[in-house]
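Undergrad: Show me the folded form of this:
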Amino acid sequence: MNVIWRTLFVMWRARRRLRRDGLIAPTELSCIRVTTLPTDIDVLRHMNNGRYLSLFDLGRWDLLTRTGMAGAMKSHGWYGVVVAETITFRKSLELWQRFDIESRLIGHDDKAIYLEHRAVIDGEIYARAIIRSRMLKRSGGTLSHEELFAAIGRPDGLPEVDEWVRDWAAASALPSTRAHAPSVWK
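TA: Reported below is the predicted structural model:
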């Protein structure tokens, strides 16, 4: 809820851009401009590390809306859930600093789609996140890529997910929700 007003504004603006400019391909870059607000800052007076992922959600909303995926998801009763994410920081974002959130679909495997988000100032990356997301049906079950691509079209030029991303996804995966997953520390 802490970024609800920003989320609503980004969704409204993305729908307006969609009507004005038409659909973009899922592999195209989505870009929104954001300002680091006082509510984003931690005691060290730079953006709190946890806030980046919340703000990258804004980039995901823009991308999903402008590609038509959000509309297809709503009309079919589908939704996406983040199952894994990793973020790397390079430089700090300071109070009132304006930056771009760049987002794009970087590929898929047999179970998930992968997105990349970047915090960028003047063409320079300050932080980057890789997101692994599963698509689910409100009626129950997992949405297949065939169903998703039938609704939105298969993106041209969708690259294979880099080897390190596949390795990261495998290494960071938890057991299935149907499997036992005890919290045992070694």
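
Undergrad: can we go C-alpha only for contacts and neighbour counts from here?
TA: Will do.

Undergrad: Helices of this protein, residue ranges please.
TA: When assigned using DSSP state H, the helices of the chain occupy the ranges 4-21, 49-67, 69-76, 145-152, 163-172.

Undergrad: and these as CSV, adding mean neighbour count?
TA: Below are those laid out as CSV (neighbours: other C-alpha atoms under 10 Å):
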stretch, mean neighbour count
helix 4-21, 15
helix 49-67, 21
helix 69-76, 16
helix 145-152, 14
helix 163-172, 12
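
Undergrad: And this one, please, so the two structures can be compared:
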Amino acid sequence: MMNPSKADSLQSDGTVNKIIKYFLKPYIRPLNERYRRIDDIKYLNILNLLPIYNSNSIGLEDDINSIISVHGYDYLQFLIESNIQKIHDVINESDYVVLAWGMPEKFPLTLYFEQAAKVLEKLVIIDKDIFVFRVRNSRARYHLTKHLNPPHPSRCVLLRLVRVDVKRFYRIVPRFTENS
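TA: Sure, this is the predicted structure:
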């Protein structure tokens, strides 16, 4: 995902709570795999594309500038590379991967796309069950945003999972099976 909005050391984030509640259902049927049930989830790891916490994602650019001014570019690079390595490690250990990072506002899109591409690059070469959320908001139901990114689960209703493949050139493509 992107960034926890209200979490701190004493309270969880509303979006995290929503995801936990979703996965506590007795079983989940992916939208495009009607006859498949997912009922073996034991652990839930939620990771962010960026290793910087700010309750308001609009402030992330200022946070990046502060890190650079206080610690330098090398330290920021170390943080970002360590975060991607942690994401890759968790992907390796996971049975299922759900992509849910949305699209940030007022943020350097080159950095955002670079981090998303590093996650997708890993998923192109690894054999994992990959999903995105099918969501509903006040305007529509969808499982990819207009920019073909997985929707962030914060301001919507989580309807189902949609199984996807990650193809070359970092394309997230819904998987259609014979059972769909």
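
Undergrad: care to give me the TM-score?
TA: Here the TM-score of the superposed chains, computed with TM-score structural alignment, normalised by the length of the second structure as the reference length, equals 0.27; 89 aligned residues with a C-alpha RMSD of 5.8 Å.

Undergrad: In JSON lines: the helices of the first structure, plus distance to Leu115 of the first structure.
TA: Converted to JSON lines, the helices of the first structure look like this (distance: least, C-alpha to C-alpha, whole Å):
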{"stretch": "helix 4-21", "distance to Leu115 of the first structure": "18"}
{"stretch": "helix 49-67", "distance to Leu115 of the first structure": "8"}
{"stretch": "helix 69-76", "distance to Leu115 of the first structure": "13"}
{"stretch": "helix 145-152", "distance to Leu115 of the first structure": "15"}
{"stretch": "helix 163-172", "distance to Leu115 of the first structure": "11"}
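
Undergrad: out of these, nearest to Tyr126 of the first structure?
TA: helix 49-67 (10.6 Å; C-alpha to C-alpha).

Undergrad: Taking helix 145-152 as reference, get the angle to the closest one.
TA: Counting by axes from the mean of the first three to the mean of the last three C-alpha atoms, to 10 degrees, helix 49-67 of the first structure lies at 60 degrees to helix 145-152.

Undergrad: helices or strands next to helix 49-67 of the first structure in the packing?
TA: helix 4-21, strand 30-35, helix 69-76, strand 98-108, strand 113-121 (3 or more C-alpha pairs under 8 Å, 6 or more residues apart in numbering; DSSP states H and E).

Undergrad: Out of the helices of the first structure, the one nearest Arg98 of the first structure is which?
TA: Taking C-alpha to C-alpha, helix 49-67 is the member of these nearest to Arg98 of the first structure, at 12.7 Å.

Undergrad: Distance check, Leu158 of the second structure against Arg136 of the second structure.
TA: Plainly put, Leu158 of the second structure is 7 Å away from Arg136 of the second structure if you go by C-alpha to C-alpha, to the nearest Å.

Undergrad: quick one on the thing from earlier: who wins for proximity to Ala129 of the first structure among the helices of the first structure?
TA: Taking C-alpha to C-alpha as the criterion, helix 49-67 is the member of these that comes nearest to Ala129 of the first structure, at 7.8 Å.

Undergrad: packing partners for the longest strand along the first structure?
TA: Using DSSP state E to assign secondary structure, the strand with the most residues in the first structure is strand 124-137. Contacts of strand 124-137 of the first structure with other secondary structure elements, assessed using 3+ C-alpha pairs under 8 Å, 6+ apart, are made with strand 78-89, strand 113-121.

Undergrad: most packed of those?
TA: Between these, the one whose residues have the most neighbours on average, counting mean count of other C-alpha atoms under 10 Å, is strand 113-121 (a mean of 22).

Undergrad: what angle separates that one from helix 145-152?
TA: Computed by the same axes, to 10 degrees, the angle between strand 113-121 of the first structure and helix 145-152 is 60 degrees.

Undergrad: Can you pull out the residues in contact with strand 113-121 of the first structure?
TA: Strand 113-121 of the first structure is touched from outside by 56, 59, 98-108, 125-134, 161, with contacts defined as C-alpha atoms under 8 Å, 6 or more residues apart in numbering.

Undergrad: Let me have the helices and strands packed on strand 124-137 of the first structure in a markdown table, extended by distance to Arg20 of the first structure.
TA: Listed next are those as a markdown table, based on distance: least, C-alpha to C-alpha, whole Å:
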| stretch | distance to Arg20 of the first structure |
| --- | --- |
| strand 78-89 | 25 |
| strand 113-121 | 24 |
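
Undergrad: how about the ones you listed, which one is nearest Val10 of the first structure?
TA: Using C-alpha to C-alpha as the criterion, the shortest distance between Val10 of the first structure and these is 15.4 Å, found for strand 113-121.

Undergrad: Please tell me how far Asp89 of the second structure sits from Lys122 of the second structure.
TA: Distance of Asp89 of the second structure to Lys122 of the second structure, given as C-alpha to C-alpha: 10 Å.

Undergrad: Name the residue in the two with the higher neighbour count.
TA: When Asp89 of the second structure is set against Lys122 and neighbours are counted by other C-alpha atoms under 10 Å, the residue ahead is Lys122, at 16 against 11.
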